[in-house]
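A.B. asks: this is a predicted model, with the sequence first.
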Amino acid sequence: MESYIRLGLAIVIFMMIVIILYRFNAGKSDRRQSSLEIMKERYEKGEITEEEYEKARRKQGK
């Protein structure tokens, strides 16, 4: 009986760790910009030409 309790606790702790890590990583990806968004910003600022922006957009497949 005691081994079932330990197994149950181990499973619960493992699931909690997985959920915490998933949420931590999901938060990171939301804050990062895609390379295409960065290129769009650079185009709007005049740092790159329209041709360079379109080339990057085609490369991304969007």
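C.D. replies: Done, it's in. Numbering: from 1, shown residues only.
A.B. asks: going forward, measure contacts and count neighbours with C-alpha atoms only.
C.D. replies: OK.
A.B. asks: packing partners for the longest helix belonging to the chain?
C.D. replies: The longest helix of the chain (DSSP state H) is helix 2-31. For helix 2-31, there is no helix or strand it packs on, judged by 3 or more Cα pairs under 8 Å, 6 or more residues apart in numbering; DSSP states H and E.
A.B. asks: and here's the other structure:
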Amino acid sequence: MTESFVRVILTFIVLIAIIVILVRFRASKPGRRSRDSLDILKEKMEKGEISKDDYEEAKRKRGK
């Protein structure tokens, strides 16, 4: 009886650990979003690192 009880408890602990890991992995940090490649190119265009034509070409290639 105690062996099966220990097995159930260990299974429960492992499941809880997996759930906690998945939740932390998938949770996005507040105020932080993933940056799209076009967002990065737009920032570069605004800083003058690339031309507007380069940005428009990249945008066209992406189909947006």
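C.D. replies: Arrived safely. Nothing here was measured: the structure is a model prediction, and the numbers come from that model.
A.B. asks: superposing both, give me the TM-score.
C.D. replies: Superposed pair, TM-score by TM-score structural alignment, normalised by the length of the first structure: 0.57. Supporting alignment: 61 aligned residues with a Cα RMSD of 2.9 Å.
A.B. asks: if we can go back for a sec, after the longest helix of the first structure comes which helix or strand?
C.D. replies: Per DSSP states H and E, helix 2-31 of the first structure leads on to helix 35-45 as the next helix or strand towards the C-terminus.
A.B. asks: determine the number of other residues adjacent to Phe25 of the second structure.
C.D. replies: Using other Cα atoms under 10 Å, Phe25 of the second structure is surrounded by 9 other residues.
A.B. asks: typo on my end, it should be Lys42 of the second structure
C.D. replies: 20.
A.B. asks: corresponding residue for it in the first structure?
C.D. replies: Matched by TM-score structural alignment, Lys42 of the second structure corresponds to Lys40 in the first structure.
A.B. asks: shouldn't its match be in contact with Tyr53?
C.D. replies: Yes: assessed by Cα atoms under 8 Å, Lys40 of the first structure is found in contact with Tyr53 at 6.8 Å.
A.B. asks: dump the residue contacts of Gly63 of the second structure.
C.D. replies: Residues near Gly63 of the second structure by Cα atoms under 8 Å, 6 or more residues apart in numbering: none.
A.B. asks: trace it over to the first structure, please.
C.D. replies: Checking TM-score structural alignment: Gly63 of the second structure goes with Gly61.
A.B. asks: about what we covered before: may I see the buried residues of the longest helix of the first structure?
C.D. replies: Buried residues in helix 2-31 of the first structure, counted by 16 or more other Cα atoms under 10 Å: none are found.
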